[in-house]
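> would you be able to build a 3D model of this:
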Amino acid sequence: MPVASNRRLAALIEELVGGTEPLEAIADRQLTPDYRQRVNGRWTARDAVLAHFAQLREAARSVEVTVLDEGTTTRPGDAGAPAPADGTAADTAADATADTTTDTTTDTGYAERHIVSVTLANGRRSENEVYIFARLAADGRIRSLEEVILPLTDDADDAADAGTSTDATGR
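A predicted model of the protein is given here:
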């Protein structure tokens, strides 16, 4: 079952970086099969994200995530969303029968801002402020994630250059 909304991405990052469960099992539970992410303008597919987290697991001694802001949004067609202002139906029969692994009409928006601090095995500490906007599928898993990373320490830049950045998606 996907991580509950409170500290949703923080818990996921801590699980991906500091956990012992296989990354693919975590991804199957938390990310849709068509998951993709954009970090500072660059799109990456799910398999590349998992490969990066495998590297980060090897390089990191510890990870700490402090959530600063978090919220969800809905849009017409989402369960509980207000009806469209023009009075038209927000969903159609086609939407109701669509495969939710690729149908985005029922997605919910998720936004978060956090500070992530990683201590690498070599003792260097990397700290970044991360701004995230995500789409959650109807089943609660993350379908897509877009983020912007603001390095807060010089080591954050060094870690990113070394392929051991510490944002929510491992870039």
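> C-alpha only now, for contacts and for neighbours.
OK.
> do you have the strands of the chain handy? List them.
Taking DSSP state E as the criterion, the chain carries its strands at 31-39, 42-45, 60-73, 108-120, 125-136, 142-151.
> could those strands go into a markdown table alongside distance to residue 19?
Output for the strands of the chain, formatted as a markdown table (distance: least, CA to CA, whole Å):
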| stretch | distance to residue 19 |
| --- | --- |
| strand 31-39 | 16 |
| strand 42-45 | 22 |
| strand 60-73 | 10 |
| strand 108-120 | 14 |
| strand 125-136 | 19 |
| strand 142-151 | 19 |
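> for residue 25, find the nearest of these.
Closest approach to residue 25 among these (CA to CA): strand 31-39, 9.9 Å.
> please convert the strands of the chain to TSV, extending it with mean neighbour count.
Formatted as TSV, the strands of the chain follow (neighbours: other CA atoms under 10 Å):
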stretch	mean neighbour count
strand 31-39	19
strand 42-45	13
strand 60-73	16
strand 108-120	21
strand 125-136	22
strand 142-151	21
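> to residue 9, which of those lies closest?
Closest among these, using CA to CA: strand 108-120, at 7.9 Å.
> ok, residue 110 touching residue 133?
Yes: judged on CA atoms under 8 Å, residue 110 makes contact with residue 133 at a distance of 5.7 Å.
> residue 14: which of the strands of the chain is closest?
strand 60-73 (6.4 Å).
> which residues are contacting that closest one?
6-7, 10, 13-14, 17-18, 108-121 (CA atoms under 8 Å, 6 or more residues apart in numbering).
> this one as well, want them side by side:
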Amino acid sequence: MTLTGIEAALNDLLFNDEITLQEAADRHFAPEYRQRTDGQWADRAEFLEHITHVRTLVAGGHVEVHEELYEELYGGGGKYADRHTAHITKKDGSTVSMEVYVFADLTPDGRFGRIEETTLMLRGSDADRGIGSAR
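Okay, here's the model as predicted:
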């Protein structure tokens, strides 16, 4: 089983022009995927709607992983946790940095099945505060 991680997933979703959004999603997120960001739940379709919107704003960036933990479970799947900072340069030239705390379930094939995350704005305008869940 190959396990995904936040850095690989976000790089493919936001910064890799070589693959489509659907290819990135299929690579890292199970069909039943759901996510809670700052208390707001989204199913996979809503999550992809969010990423589609963010892609219209992002010119480039990178993910800096500070801590990352995996636990494989007997019988397949696993648990994942990390603390990372997403550094984003928007198409208008402004920058956004968000520190994110993630707890997740991994499916038996190593993709994310569920993520619950909390975000902390480090740099950006007031309008950027909702970038983690904007659609």
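> follow-up on the earlier one: nearest approach to residue 51 of the first structure belongs to which of the strands of the first structure?
strand 42-45 (10.3 Å).
> what's the distance between stretch 40-60 of the first structure and the middle of its chain?
12 Å (CA atoms, centre = their mean, to the nearest Å).
> show where it falls in the second structure, residue numbers please.
Here stretch 40-60 of the first structure aligns to the second structure at residues 38-58, judged by TM-score structural alignment.
> list the buried ones in the matching stretch?
Of the residues in stretch 38-58 of the second structure, 42, 44, 47, 48, 49, 50, 51, 52, 54, 55, 57, 58 count as buried by neighbour count, 16 or more other CA atoms under 10 Å.
> any idea how far residue 86 of the second structure is from residue 97 of the second structure?
6 Å (CA to CA, to the nearest Å).
> report the set of residues contacting both of these two.
Counting by CA under 8 Å, 6+ apart, nothing touches both residue 86 of the second structure and residue 97.
> what residues does the residue lying closest to residue 35 of the first structure once chain neighbours are set aside make contact with?
The spatial neighbour of residue 35 of the first structure that comes closest, neighbours along the chain excluded (CA to CA, 6 or more residues apart in numbering), is residue 143 at 4.7 Å. Applying CA under 8 Å, 6+ apart to residue 143 of the first structure gives the contacts 31, 32, 33, 34, 35, 36, 134, 135, 136, 137.
> what lines up against residue 143 of the first structure once you look at the second structure?
Structural alignment (TM-score structural alignment) places residue 143 of the first structure against residue 113 in the second structure.
> got it, and residue 26 of the first structure?
Match for residue 26 of the first structure (TM-score structural alignment): residue 24.
> residue 36 of the first structure reaches residue 147, doesn't it?
No: the pair residue 36 of the first structure and residue 147 does not pass the contact test of CA under 8 Å, sitting 11.5 Å apart.
> so how far is stretch 125-141 of the first structure from its chain's centroid?
3 Å.
> ok, stretch 91-110 of the second structure next?
Worked out by CA atoms, centre = their mean, stretch 91-110 of the second structure lies 3 Å from the chain centre.
> mind listing residues that contact that stretch?
By CA under 8 Å, 6+ apart, stretch 91-110 of the second structure touches 1-4, 28, 30, 57-59, 75-90, 112-125, 128.
> the longest helix seen in the first structure vs the second structure, mean deviation?
The longest helix of the first structure (DSSP state H) is helix 46-59. Compared with the second structure after fitting, helix 46-59 of the first structure has a mean deviation of 1.2 Å; criterion: mean CA distance after the TM-score superposition for the first structure.
> packing partners of that helix?
helix 8-18, helix 23-30, strand 31-39 (3 or more CA pairs under 8 Å, 6 or more residues apart in numbering; DSSP states H and E).
> and with 7 Å instead?
helix 8-18 (3 or more CA pairs under 7 Å, 6 or more residues apart in numbering; DSSP states H and E).
> in the helix it packs on, what counts as buried?
Buried, per 16+ other CA under 10 Å, within helix 8-18 of the first structure: 8, 9, 10, 11, 12, 13, 14, 16, 17, 18.
> can you add distance to residue 95 of the first structure and give those back as CSV?
As requested, the buried residues of helix 8-18 of the first structure are exported to CSV (distance: CA to CA, whole Å):
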residue, distance to residue 95 of the first structure
8, 27
9, 28
10, 32
11, 31
12, 29
13, 32
14, 35
16, 33
17, 36
18, 38
